[in-house]
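**Student:** this one's structure only:
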């Protein structure tokens, strides 16, 4: 007796077929099968309407996908969200019982960048389910390997949701000053190490003159974060202060801002970059150490050449 695979081999899992299967998995009202003869999806009622063509060997059930599977993905995503404000909001939303799916979607839609990250994460998880199902049915997947789980937004998504600017007028300077005070107040309310960092940063700000800025705006023109720096005589650009507004943290926005800053000063012939780290930002040193950075107390010294040559540019004007 012939096996299913001998009679009807699985069709090539093309991106189109994969997306069709994912769409059908999410349809909770109908039942779908993969017609191994045609390589197309069919609904259960279509098969029942023509019993003459029915064959258990010909029709393969697509992966099961229940509301519990969707909930599991939402819970997994929520625990991976780096921004503590949104992580807590999402995890609390999952405890409300009735209406949990709507509540979750409402929260992620508050922040377009977070919403894009959610959809990318959800698509990847469902792709994995389809690939696992395909393998379990002896399919030879002829697609490239899946990418790792997205821990940060990709640069193209950040470019869609944030504008990087450097021109500062009186209104913009006032917005930067107000955000700076918010960030300083956070340090003042923090632990002992953060309070000490506050003293260090205040001293830096007081002694710094002729500061320049590069900042990120949402598509609505809302200031999301900025970098304040000064140009020293020794071919060095020193970042005196920087910060990201709380609701935009954990999205990779600082790296996006820093990349634009590095390329901007590099075009001015400035090879050295000094970053002052304090409080929770001390952990950012791991971003620079692979660039052969030298840790000097709470400062990290790297070269713009090392950074620019090792990163994919997020600065379109630099290309």
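**Tutor:** Thanks, I have the structure now. None of these values were measured; they are calculated from a predicted model. Numbers count the residues shown, from 1 in each chain.
**Student:** make it CA atoms for all contacts and neighbour counts henceforth
**Tutor:** Fine.
**Student:** Show me where the stretch 101-250 of the chain has its strands.
**Tutor:** For the stretch 101-250 of the chain, strands defined by DSSP state E, counting those that start in this stretch occupy the ranges 162-165, 212-218, 223-232, 236-244.
**Student:** Residues contacting the second one, please?
**Tutor:** Residues from elsewhere that reach strand 212-218 (CA atoms under 8 Å, 6 or more residues apart in numbering): 161-168, 223-230, 257, 261.
**Student:** what do you get for the shortest one?
**Tutor:** For strand 162-165, contacts defined as CA under 8 Å, 6+ apart pick out 214, 215, 216, 217, 218, 219, 257, 260.
**Student:** Repeat that for stretch 265-277.
**Tutor:** Stretch 265-277 is contacted from outside by 235-241, 262, 284-285, 298-305, using CA under 8 Å, 6+ apart.
**Student:** Which positions in it come out as buried?
**Tutor:** Buried positions in stretch 265-277, judged by neighbour count with 16 or more other CA atoms under 10 Å: 265, 266, 270, 271, 272, 273, 274, 275, 276, 277.
**Student:** Please tell me how far the fourth one sits from residue 212.
**Tutor:** What that stands for is residue 271. 17 Å (CA to CA, to the nearest Å).
**Student:** Take this one as well and set it beside the first:
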């Protein structure tokens, strides 16, 4: 007997997979779940077994999520929970509660992964029924970044102190494995660059809905009064908000704004570029020349070679 995998049924199956105390079946006649029991058992016609799922699968899903995190603090704490040896699932949940934004992303990640798994199982059934497969990837249903944060234009009078706090934290993090003196040197260098053309600065700020700074990007003409070349003086994200896509969102807004203003050259210099950000720069058309990254928004950087 054929049944349709509706959104509601797909979500119900996903939740049932995580229930290790009861076993459920799909009743094809009513397209709903029923609990397996004395009078209800799988028969491959009306009552279908759910795809297999156990605690090992759940653990692998948690590992996949953590391995894809780029938020250092949450990553470290969640890795510790996964390898604690006992009470792993409870420990994982307890750690997530300390990182509400990461917790939301976990639930979204888990939901999509389970729905993809259920859709794959359903496609196997469709093949046995002689029907074509359906797309197994669930549709994107929300933009978590827009749900959790607001983006607005940078205002030096209102945002400068928050931006400098992010700068100092980034410098401290960059020099953490070397020495406090190096962190101070980074902070001094970056602040000098950040304030070199304060009156001409433009940029974007990302804030949580309760007004806390989450990240910022700032640029100004270089040399001063130039209408063609601009220096990105800072791109910083608050420590607990890293790995959520904020840096990419700010960077994309910056490049779009500079293009709209007719800028040609965009320069990033005298700053620490993490490996993850280097990939973003390459994808955005930047080229590394010496220790500086440059993008030609109007032409071909090969002309510089």
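**Tutor:** Nice, thanks for sending it over. Not measured: the values here are computed from a predicted model.
**Student:** closest to residue 126 of the first structure among the buried residues of stretch 265-277 of the first structure?
**Tutor:** Taking CA to CA as the measure, residue 277 is the one of those closest to residue 126 of the first structure, at 39.2 Å.
**Student:** quick one, helices of the stretch 1-150 of the first structure?
**Tutor:** Applying DSSP state H, counting those that start in this stretch to the stretch 1-150 of the first structure gives helices spanning 4-7, 15-26, 44-48, 67-80, 84-93, 100-108, 112-136.
**Student:** Columns mean neighbour count and distance to residue 174 of the first structure on top of the ones you listed, output as JSON lines?
**Tutor:** Conversion of the helices of the stretch 1-150 of the first structure to JSON lines gives the following (neighbours: other CA atoms under 10 Å; distance: least, CA to CA, whole Å):
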{"stretch": "helix 4-7", "mean neighbour count": "13", "distance to residue 174 of the first structure": "69"}
{"stretch": "helix 15-26", "mean neighbour count": "16", "distance to residue 174 of the first structure": "48"}
{"stretch": "helix 44-48", "mean neighbour count": "13", "distance to residue 174 of the first structure": "63"}
{"stretch": "helix 67-80", "mean neighbour count": "15", "distance to residue 174 of the first structure": "34"}
{"stretch": "helix 84-93", "mean neighbour count": "17", "distance to residue 174 of the first structure": "25"}
{"stretch": "helix 100-108", "mean neighbour count": "16", "distance to residue 174 of the first structure": "29"}
{"stretch": "helix 112-136", "mean neighbour count": "17", "distance to residue 174 of the first structure": "25"}
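**Student:** got those as JSON lines, with distance to residue 178 of the first structure columns?
**Tutor:** JSON lines is the format used below for these (distance: least, CA to CA, whole Å):
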{"stretch": "helix 4-7", "distance to residue 178 of the first structure": "66"}
{"stretch": "helix 15-26", "distance to residue 178 of the first structure": "45"}
{"stretch": "helix 44-48", "distance to residue 178 of the first structure": "60"}
{"stretch": "helix 67-80", "distance to residue 178 of the first structure": "30"}
{"stretch": "helix 84-93", "distance to residue 178 of the first structure": "20"}
{"stretch": "helix 100-108", "distance to residue 178 of the first structure": "26"}
{"stretch": "helix 112-136", "distance to residue 178 of the first structure": "23"}
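**Student:** who wins for proximity to residue 198 of the first structure among these?
**Tutor:** Within the helices of the stretch 1-150 of the first structure, the stretch nearest residue 198 of the first structure is helix 84-93; the backing value is 21.3 Å (CA to CA).
**Student:** okay, and that closest one goes to which residues in the second structure?
**Tutor:** Alignment note (TM-score structural alignment): helix 84-93 of the first structure is matched to residues 72-81 of the second structure.
**Student:** Spatially central residue for the second structure, please.
**Tutor:** Residue closest to the average C-alpha location in the second structure (CA atoms, centre = their mean): residue 244, at 3.5 Å.
**Student:** how far away is that residue from residue 127 of the second structure?
**Tutor:** Residue 244 of the second structure is 38 Å from residue 127 of the second structure, by CA to CA.
**Student:** same check, this time on residue 218 of the second structure
**Tutor:** Relative to residue 127 of the second structure, and taking CA to CA, residue 218 of the second structure is found at 54 Å.
**Student:** Which one of those two is surrounded by more residues?
**Tutor:** Set side by side, residue 218 of the second structure and residue 127 show more neighbours around residue 218, with 25 against 11, by other CA atoms under 10 Å.
**Student:** what sits against the aligned residue in the first structure for the more buried one?
**Tutor:** Matched by TM-score structural alignment, residue 218 of the second structure corresponds to residue 228 in the first structure. Each residue near residue 228 of the first structure by CA under 8 Å, 6+ apart is listed here: 211, 212, 213, 214, 239, 240, 241, 242.
**Student:** Narrow these to those that are buried.
**Tutor:** Neighbour-count burial (16+ other CA under 10 Å) is assigned, among the contacts of residue 228 of the first structure, to 213, 214, 239, 240, 241, 242.
**Student:** And the furthest pair within the residues you listed?
**Tutor:** Pairwise distances across these (CA to CA) peak at 12.2 Å, for the pair 214 and 240.
**Student:** Relative to residue 70 of the first structure, how far out is residue 61 of the first structure?
**Tutor:** Counting by CA to CA, the gap from residue 61 of the first structure to residue 70 of the first structure is 19 Å.
**Student:** what's residue 54 of the first structure in contact with, if anything?
**Tutor:** Residue 54 of the first structure neighbours (CA under 8 Å, 6+ apart): 47, 48.
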